[in-house]
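Undergrad: missing the sequence, but the structure's below:
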């Protein structure tokens, strides 16, 4: 979950969480070429190969603000590649090898072009040694990602392209891979990442923390948090490991909401199907360290203590966005519409407004948190944001959720629950786009007509005439 513009997360959340009182894989690209043709980030990703695994060996000194790294990227090429591109922002490249042999390379902007001695085909391995001061990336919507410096360390966030700031790779959601990280940091801070902890090793005044992610993950969902944390390891009643890392300043404020994490996970499994990863948890930073929450895989990041609604939202993303990942950034509503509707379902089942009441309030414009918010909700269809600056705008969240509610009205409650679970199951650990979703819905209920929903609510301009 990201804000449409800096500082607006609370206003956007207010628009989407309406109170009862208010109611009265991807694109193609030339083999080895830069970019995969994403409609909003044309230089993101690279053509001609599929990354299978990232092995990152990193060291970071917060006081010096210096990152050193060795990235070993195991990939597979479907055809001969005499050159290939990786995405890397800012950091200095020191050496590149392909299958152990030195390779020529060059830099142009975020593109690192690698020319192996001999063309590669099938499985190959690229090793990049690099170092420098990692950069913060400013997105088209004005928010910040990449490498964010904090008072006691750093926080790496990647949506949509910030992961280019700390490791080279094929940085587009259509290329998912497994990960292993070894992160060395000075005494007094620790390193937290996705997946499961895989050991710690102390040498002198430095400790290396190891992490592994065994399920496929898009690079924008990778995170690395360096700092002081209160760490807690537990398991759910079903045996799922849970790892939480909370900034000590947020520990007391977070205690009550994080105590509900097992309950939220259990509810989500009943609603969406089996949890898609081998561990769960959260990272809670101080509000000034991150301006928004993000669904980083298996361990979402929060800017301060989350309320229950925000916790539900980011946990729902583990199914919708993390396991079922958009094929291009145009399909962002498949992340945010589903996670927003999860909040509606949670409230409906826990003594709050029904989803219908929330839908009606949004349609009526009965609750407008700031001037122009109602107009913003209808400013473009959720499946067609006008540009990269609007990928996290209100229509992607609110109208996206309204599309799902219209589907629910059409098929009925029981069939809709089956649909939620079936969609997560059909594309588990894969990629999907809007066309995949509409086809899936139509196959799930072949006797129902969804043409009006797609035309008016998913792709239609402006406010539909009837709710």
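TA: Structure received. Quick caveat: nothing in here was measured; it's all calculated off a predicted structure.

Undergrad: going forward, measure contacts and count neighbours with C-alpha atoms only.
TA: Fine.

Undergrad: residue 376 contacts residue 395, doesn't it?
TA: Yes: counting by C-alpha atoms under 8 Å, residue 395 is a contact partner of residue 376 at 7.2 Å.

Undergrad: could you check which of these two is surrounded by more residues?
TA: Neighbour count, other C-alpha atoms under 10 Å: between residue 376 and residue 395, residue 395 has more, with 29 against 13.

Undergrad: check for me that the more buried one belongs to a helix.
TA: Yes: using DSSP: H, G, I helix; E, B strand; the rest coil, the assignment for residue 395 is a helix.

Undergrad: in contact with it, which residues?
TA: With contacts defined as C-alpha atoms under 8 Å, 6 or more residues apart in numbering, residue 395 is in contact with 376, 377, 378, 379, 380, 381, 382.

Undergrad: got another, please set it beside the one above:
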């Protein structure tokens, strides 16, 4: 029982000043991390270091049930905390004891542990749940793709709500163990390395592990009938690719592209440095989506990516993201240019390597293709706003900004920046300001004005992206242009 003592005002004031901050009453964590683009995404008060997901999925009914175990650390004295999740929860335990829970908003799960957590406390959070993901619509959309033989979780900026509870923001990265039981004859694909595969009583369990820090939207799950190919790189890394058995006429082009992942990754290492993860590959499910996504170590590709034949350019884009976006993740969603501008530019470098148009020619053509009064130039790649986060300007004007940087600092400094940046922030998070400061440090040149012109001004820059185009007419379209333009992201 707590007793209340009456203390004279002056004495009370002096005692209050003497009370250490840790003695303050625990308070709830915020229902979002404060990202201005998505105020309710992520949660305050804790950091997750590991997700352990043990799932069972029935493709015929799209029924998913599972137990998620989150290892977290309180970053404040915490009376309550939120998880982002949209399926039905039956029980939550915190450090072994049952916790109270309630839902709020579109995807908030409020958890009240039996005992408050002190700042710095370790917490083991166990969530038991089930649901039919394809029937869950949040804010008018779904990130779960039902397929004829199963389902796929792959979308940006969110996908986790439909298959596991999380702190759903890229600023809180964690390692993962994903264990999925599916009916025999069906495969389960996820990130990282396949640790084991066991069968029992008509069901097969696949155990996947992602050791490196991984953002929640980069975690993926695909269940269906796949043909899986396995190999190893010259350096010994496992390469696992998967293709739906129902790709039909897209099958050959998909394989001719995705099977070159290891080769393309080796080529990208020449620009970005050592590949940052312990596995690689890609998968192509039978979905009706029209985008690809850089899900960590194992990008998701749509059949549509290969509708016109083989498409190595999309593989280059998604594998470039393994450095720019996955290993080095954005601090906030407005920093999307660091992901997409450089992934697009990697396609320009690949085009140059393949003799289908140089990066300079592509920059010139992109610049000339959009008149000054076009809305394209009103989108600011450095802060595009949530409605324009995946606008073509973020990709193309973003890549023009990269070419402008190259022209400003020269090739020697430029390629040093390109390779050094992913090493500088490996496994972490960064923003546009961080990149600007790094580029200035490496090049020794002031670059704030250049980045402001290309990334933050809602007008067409007066000077073109490169020195060789006078701006009087649209130059000849590079051979690679149309295929490069086919690559954009969700949602």
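TA: Cool, got the structure. Keep in mind it's a predicted model, so treat the numbers as computed, not measured.

Undergrad: TM-score for the pair, please.
TA: Overlay of the two chains. TM-score (TM-score structural alignment, normalised by the length of structure 1): 0.88; 427 aligned residues with a C-alpha RMSD of 1.9 Å.

Undergrad: got JSON lines for the contacts of residue 395 of structure 1, with distance to residue 81 of structure 1 and secondary structure too?
TA: Shown next, in JSON lines, are these (distance: C-alpha to C-alpha, whole Å; DSSP: H, G, I helix; E, B strand; the rest coil):
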{"residue": "376", "distance to residue 81 of structure 1": "46", "secondary structure": "helix"}
{"residue": "377", "distance to residue 81 of structure 1": "45", "secondary structure": "helix"}
{"residue": "378", "distance to residue 81 of structure 1": "46", "secondary structure": "coil"}
{"residue": "379", "distance to residue 81 of structure 1": "44", "secondary structure": "coil"}
{"residue": "380", "distance to residue 81 of structure 1": "41", "secondary structure": "coil"}
{"residue": "381", "distance to residue 81 of structure 1": "40", "secondary structure": "coil"}
{"residue": "382", "distance to residue 81 of structure 1": "38", "secondary structure": "coil"}
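
Undergrad: I want to check the residues you listed in structure 2. Which are still in contact there?
TA: When the contacts of residue 395 of structure 1 are mapped onto structure 2 and checked using both residues aligned by TM-score structural alignment, their matches' C-alpha atoms under 8 Å, the preserved contacts are 377, 378, 380, 381, 382.

Undergrad: ok, the aligned partner of the last one in structure 2 - how many residues close by?
TA: If I follow you right, that is residue 382 of structure 1. Matched by TM-score structural alignment, residue 382 of structure 1 corresponds to residue 381 in structure 2. Using other C-alpha under 10 Å, residue 381 of structure 2 has 33 neighbouring residues.

Undergrad: any idea how far the closest residue to residue 381 of structure 2 other than its chain neighbours is from residue 246 of structure 2?
TA: What sits nearest to residue 381 of structure 2 in space, not counting adjacent residues and going by C-alpha to C-alpha, 6 or more residues apart in numbering, is residue 394, at 4.5 Å. According to C-alpha to C-alpha, to the nearest Å, residue 394 of structure 2 and residue 246 of structure 2 sit 34 Å apart.

Undergrad: neighbour-wise, which of the two wins?
TA: Shown here are residue 394 of structure 2 and residue 246; by other C-alpha under 10 Å, residue 394 has more neighbours (29 against 17).

Undergrad: contacting residues around the aligned partner of that one in structure 1?
TA: Correspondence of residue 394 of structure 2 to structure 1, assessed by TM-score structural alignment: residue 396. By C-alpha under 8 Å, 6+ apart, the residues touching residue 396 of structure 1 are 332, 333, 336, 337, 381, 382, 383, 385.

Undergrad: what's the answer for residue 230 of structure 1, then?
TA: 244, 245, 246, 247, 248, 251.

Undergrad: swap in 7 Å and give it another go.
TA: 245, 246, 247, 248 (C-alpha atoms under 7 Å, 6 or more residues apart in numbering).

Undergrad: switch the residues you listed over to CSV; also include secondary structure, distance to residue 204 of structure 1 and neighbour count.
TA: CSV is the format used below for the contacts of residue 230 of structure 1 (DSSP: H, G, I helix; E, B strand; the rest coil; distance: C-alpha to C-alpha, whole Å; neighbours: other C-alpha atoms under 10 Å):
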residue, secondary structure, distance to residue 204 of structure 1, neighbour count
245, strand, 24, 25
246, strand, 26, 26
247, coil, 25, 20
248, helix, 25, 16
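
Undergrad: of those, which stay in contact in structure 2?
TA: Retained in structure 2: 245, 246, 247, 248, out of the contacts of residue 230 of structure 1 (criterion both residues aligned by TM-score structural alignment, their matches' C-alpha atoms under 7 Å).

Undergrad: before we move on, the earlier item: tell me which of the contacts of residue 230 of structure 1 is nearest to residue 280 of structure 1?
TA: Residue 280 of structure 1 has its nearest neighbour among the contacts of residue 230 of structure 1 in residue 245, at 11.4 Å by C-alpha to C-alpha.

Undergrad: measure that closest one to residue 313 of structure 1 for me?
TA: Distance from residue 245 of structure 1 to residue 313 of structure 1, counting by C-alpha to C-alpha: 19 Å.

Undergrad: most surrounded residue in the kept ones among the contacts of residue 395 of structure 1?
TA: Ranking these using other C-alpha under 10 Å puts residue 382 first, with 34 neighbours.

Undergrad: hmm, it is touching residue 334, no?
TA: No: using C-alpha atoms under 7 Å, residue 382 of structure 1 is not in contact with residue 334, being 9.2 Å away.

Undergrad: map residue 190 of structure 1 across to structure 2 for me.
TA: Under the alignment (TM-score structural alignment), residue 190 of structure 1 maps onto residue 187 of structure 2.

Undergrad: and residue 398 of structure 2, which of the three is it?
TA: Under three-state DSSP, residue 398 of structure 2 falls in the helix class.

Undergrad: how close does the closest residue to residue 345 of structure 1 other than its chain neighbours sit to residue 401 of structure 1?
TA: Spatial nearest neighbour of residue 345 of structure 1, excluding adjacent residues (C-alpha to C-alpha, 6+ apart): residue 355 at 6.3 Å. Taking C-alpha to C-alpha as the measure, residue 355 of structure 1 falls 10 Å from residue 401 of structure 1.

Undergrad: compare neighbour counts for the two and give me the winner.
TA: The neighbour count for residue 355 of structure 1 versus residue 401, taken as other C-alpha under 10 Å, is higher for residue 401 (27 against 22).
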